[in-house]
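Chemist: Structure for the following, please:
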Amino acid sequence: MSTGWSWYIIVIAAINIAGYTWLLWWTAKRRPGDPKPEDTSHVWDGDITEYNKPLPKWWINLFYITIVFALGYLTWYGGWGNYDGTSKWSSKQEHAQDKAREDAKLEKTFAPYQGQSIDVLAKDPKAVALGRSIFGNTCSTCHGAAATGAIGYPNLTDKIWHWGGAPEQVLETVLNGREGVMPEWGKVLTGMGGDNAVDYVIAYVRTLSGQGSLQNDFMAARGKTLYDGVCVACHGVDGKGNQAMGAPDLTDDYWLYGDSKESLRQTISTGRHGIMPAHRELLGETRSRLVAAYVWSLSNTASGSANPQSGQQAQ
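Modeler: The predicted structure follows:
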């Protein structure tokens, strides 16, 4: 808070307290010429009379005590602008102390799982339960309560991993995050193949996942030529993608942003930019391991017998 705002608060608070005190003093006094308590001339229904009796002394004195208490409270707890208060108490300091106590409790809870591999943790029901709780508080906003994802947010329950599904790869994703970039290729493709170039590439990409055939398909054939000139660098000659770059496999039936022509046209023409935030600072090492173990367990058996790298192209 700036010095100017600090003084503004101090002055406003002081004026209000002084105003309450003056008003209480002024209204508590009887002055010459005031009507008698029973003589206000305010009468209703013949016998209902308004009196003008002053407040009892005990009530007035109690009000004065509350004013003194307010002054002491503001001075003790630092209610005068930037003044820290004689007690040096602050809500920030109390929050930090409470957080430290709760963090110590959490560390005690998480200590048994420190440094363990996520495939080992996935075999422990208690560890998985803790990971599920962390997921619900942290990850479900994007990936959903059931971890099935949404448009632009990966489904974590299948066998498809854009950045690799091995335990250490999943942990790396949670700890340090990922940034997937599909460049904008619309202008480049149009310059190479004309106004319909993007549609040609869409037609060919669809054949990679069994949604069409190159035979007798002029658009797909033209699209393959364009694909080989531009897209092959990331997605490979066979369209299997590249986990090291986060480039998805185009031969499966999973489409992160949807498989409609409109969605594919937007992906190719204007690109996509997906970010998985790093959670190392937010969750810490052990909690990241627990949530990674939970995520890994969703698509692997409890015994860890499933091969996380077999036929998997990224979450």
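Chemist: contacts and neighbour counts: CA atoms only from here.
Modeler: Noted.
Chemist: Can you get me the start-to-end distance on stretch 243-256?
Modeler: Using C-alpha to C-alpha, to the nearest Å, the end-to-end distance of stretch 243-256 comes to 15 Å.
Chemist: Buried residues, it. List them.
Modeler: 243, 246, 247, 248, 249, 250, 251, 252, 254, 255, 256 (16 or more other C-alpha atoms under 10 Å).
Chemist: With stretch 184-196 instead?
Modeler: Per 16+ other C-alpha under 10 Å, stretch 184-196 contains these buried residues: 185, 186, 187, 189, 193.
Chemist: residue ranges for the helices of the protein, please.
Modeler: Ranges of helices in the chain, per DSSP state H, are 3-28, 57-77, 91-110, 118-121, 125-138, 140-143, 167-176, 186-193, 197-208, 218-230, 232-235, 261-270, 280-298.
Chemist: how about a markdown table for those helices, with distance to residue 41 added?
Modeler: What follows is the helices of the chain, written out as a markdown table (distance: least, C-alpha to C-alpha, whole Å):
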| stretch | distance to residue 41 |
| --- | --- |
| helix 3-28 | 20 |
| helix 57-77 | 25 |
| helix 91-110 | 54 |
| helix 118-121 | 85 |
| helix 125-138 | 67 |
| helix 140-143 | 68 |
| helix 167-176 | 80 |
| helix 186-193 | 89 |
| helix 197-208 | 92 |
| helix 218-230 | 97 |
| helix 232-235 | 95 |
| helix 261-270 | 82 |
| helix 280-298 | 72 |
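Chemist: follow-up on the earlier one: I'd like to know which of the buried residues of stretch 243-256 is nearest to residue 160.
Modeler: Nearest to residue 160 among these: residue 254, at 7.9 Å, using C-alpha to C-alpha.
Chemist: contacting residues around that closest one?
Modeler: Contacts for residue 254 were tallied using C-alpha atoms under 8 Å, 6 or more residues apart in numbering; they are residue 160.
Chemist: so how far is residue 208 from it?
Modeler: On the measure of C-alpha to C-alpha, residue 254 and residue 208 end up 12 Å apart.
Chemist: shared neighbours, these two?
Modeler: With C-alpha under 8 Å, 6+ apart, residue 254 and residue 208 have no common neighbours.
Chemist: ok so, going back, got the buried residues of stretch 243-256 as a markdown table, with distance to residue 49 columns?
Modeler: Formatted as a markdown table, the buried residues of stretch 243-256 follow (distance: C-alpha to C-alpha, whole Å):
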| residue | distance to residue 49 |
| --- | --- |
| 243 | 89 |
| 246 | 86 |
| 247 | 88 |
| 248 | 87 |
| 249 | 90 |
| 250 | 90 |
| 251 | 92 |
| 252 | 90 |
| 254 | 84 |
| 255 | 82 |
| 256 | 79 |
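Chemist: To compare with the earlier structure, here is another sequence to fold:
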Amino acid sequence: MTTGWSLYVIFLVVLNIVGCAWLLWWTSKRRGDEARNDSETTGHVWDGDLTEYNKPLPRWWIILFWLTIVYSVGYLVWYPGMGNFAGTSGWTSAKEHDADKAEADARLAEAFGRFDGMPIDEVAGHEEAVAFGARLFQNHCAQCHGSDARGARGFPNLTDGDWLWGGTPDQVLASIVDGRQAAMPALGAAIGGDVGVTEVAAYVQSLSGIKADPALAEAGKAKYAGVCAACHGVDGKGNPILGAPNLTDNIWLYGSDFASISEGIRNGRNGMMPAHGPIIGETRSRLVGAYVWTLSHGKDAEPPDAP
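Modeler: Next up is the predicted model:
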């Protein structure tokens, strides 16, 4: 907060306190004949005989108001509330948050510390850990992958056996802890403009058994080998090290229709999985990983109901 805004806040706070104190003093003071005239009214009458008298507040009530003002002054001395003045207690909301977080982390460490360093496929054998991982998933992962973990356009389905970056326990954990950055460059110009895009798209469709024009697919094969095979492989089966998807199966992150494939070739794709290690920590990342592992390796391979 700048000095100007700080002074503005202080001015408003002091003005309100002084104003309340003056109003209390002025309205409770009796003067001359007014103090002795207990029959003075405000002039308000209801139902013909209900008259509102103008009498000062009881002394005990006035004392309570003064105590409230004194308390507010003491509060503003002890806690921050006067612009940039930090208060004599040194309290801040950040310290309060850090203390609460440390307390919560200590409880969680006590409850789940036994899973530190344990592979996620072993953690998946503990029902309590998987249930906790499911709740973490709903809080941190469902926004992209869906509450049922089946993903959406541009967000992978976590309940099947297809893994862009590899599906081993260590690879799944690395995706959660460190995140992933996928990049499909725009190749429209590199493969010959719209004609080249059409030919390569037809060839890519043919790799997975989708019906495509044979002549276009054959023409696109050479262009694919010269440009696309560097990431997706000569056989189109992809490369988990690069996050390059397998083009020979029936799983498509952005869609298998001709328009979607052409768009990806022409303009490229960019997918980003944020690193959750700094957010939820390494052990809780293992719990999430264990839950995700059960989705594609459980007995029924179906996600449980969202908590």
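Chemist: rewinding a little: looking at the helices of structure 1, spot the one closest to residue 43 of structure 1.
Modeler: Between residue 43 of structure 1 and the helices of structure 1, the shortest gap by C-alpha to C-alpha is with helix 3-28, which sits at 22.7 Å.
Chemist: from what I can see residue 153 of structure 2 touches residue 255, true?
Modeler: Yes - if you go by C-alpha atoms under 8 Å, residue 153 of structure 2 and residue 255 touch, sitting 7.2 Å apart.
Chemist: Which of the buried residues of stretch 184-196 of structure 1 sits closest to residue 219 of structure 1?
Modeler: Nearest member of these to residue 219 of structure 1, counting by C-alpha to C-alpha, is residue 193, at 10.9 Å.
Chemist: Show me what residue 189 of structure 2 aligns to in structure 1.
Modeler: Correspondence of residue 189 of structure 2 to structure 1, assessed by TM-score structural alignment: residue 187.
Chemist: Structure 2: matching residues for stretch 222-240 of structure 1?
Modeler: Aligned by TM-score structural alignment, stretch 222-240 of structure 1 falls on residues 219-237 of structure 2.
Chemist: So what touches that stretch?
Modeler: Contacts for stretch 219-237 of structure 2 (C-alpha under 8 Å, 6+ apart): 190-191, 196, 198-203, 207, 238-239, 242, 244-248.
Chemist: Next: stretch 73-87 of structure 1.
Modeler: 1, 3, 5, 6, 7, 8, 9, 10, 13, 88, 89, 90.
Chemist: go with 7 Å
Modeler: Taking contacts as C-alpha atoms under 7 Å, 6 or more residues apart in numbering, the residues outside stretch 73-87 of structure 1 that touch it are 1, 6, 7, 9, 10, 89.
Chemist: Turn those residues into JSON lines, including neighbour count.
Modeler: JSON lines is the format used below for those (neighbours: other C-alpha atoms under 10 Å):
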{"residue": "1", "neighbour count": "7"}
{"residue": "6", "neighbour count": "14"}
{"residue": "7", "neighbour count": "14"}
{"residue": "9", "neighbour count": "16"}
{"residue": "10", "neighbour count": "16"}
{"residue": "89", "neighbour count": "13"}
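Chemist: Go through the residues you listed and name the one nearest residue 114 of structure 1.
Modeler: residue 89 (35.4 Å).
Chemist: The closest one matches what in structure 2?
Modeler: Aligned partner of residue 89 of structure 1 by TM-score structural alignment: residue 91.
Chemist: what residues are up against its match?
Modeler: Residue 91 of structure 2 touches residue 79, counting by C-alpha under 7 Å, 6+ apart.
Chemist: ok, it to residue 296 of structure 2 distance?
Modeler: Applying C-alpha to C-alpha to residue 91 of structure 2 and residue 296 of structure 2 gives a distance of 48 Å.
Chemist: cool, residue 85 of structure 2 as well?
Modeler: Applying C-alpha to C-alpha to residue 85 of structure 2 and residue 296 of structure 2 gives a distance of 55 Å.
Chemist: who has more neighbours, those two?
Modeler: The neighbour count for residue 85 of structure 2 versus residue 296, taken as other C-alpha atoms under 10 Å, is higher for residue 296 (19 against 14).
Chemist: residues near the spatially closest residue to the more buried one that is not a sequence neighbour, how many?
Modeler: Using C-alpha to C-alpha, 6 or more residues apart in numbering and skipping the chain neighbours, the partner closest in space to residue 296 of structure 2 is residue 159 (4.7 Å). Residue 159 of structure 2 has 20 neighbours, counted by other C-alpha under 10 Å.
Chemist: so what's the aligned residue in structure 1 for residue 159 of structure 2 up against?
Modeler: If you follow residue 159 of structure 2 across to structure 1 using TM-score structural alignment, you land on residue 157. With contacts defined as C-alpha under 7 Å, 6+ apart, residue 157 of structure 1 is in contact with 147, 148, 298, 299.
Chemist: Closest to residue 69 of structure 1 out of those?
Modeler: In terms of C-alpha to C-alpha, no member of the contacts of residue 157 of structure 1 lies closer to residue 69 of structure 1 than residue 147, at 53.9 Å.
Chemist: For the closest one, list the residues it contacts.
Modeler: By C-alpha under 7 Å, 6+ apart, the contact set of residue 147 of structure 1 is 140, 155, 156, 157.
Chemist: which residue lines up with it in structure 2?
Modeler: So residue 147 of structure 1 corresponds to residue 149, using TM-score structural alignment.
Chemist: so how far is residue 201 of structure 2 from its match?
Modeler: For residue 149 of structure 2 relative to residue 201 of structure 2 (C-alpha to C-alpha), the value is 29 Å.
Chemist: and residue 96 of structure 2, how many neighbours?
Modeler: 11.
Chemist: repeat for residue 119 of structure 2
Modeler: So residue 119 of structure 2, with other C-alpha under 10 Å, has 17 neighbours.
Chemist: Nice, that's everything, thank you.
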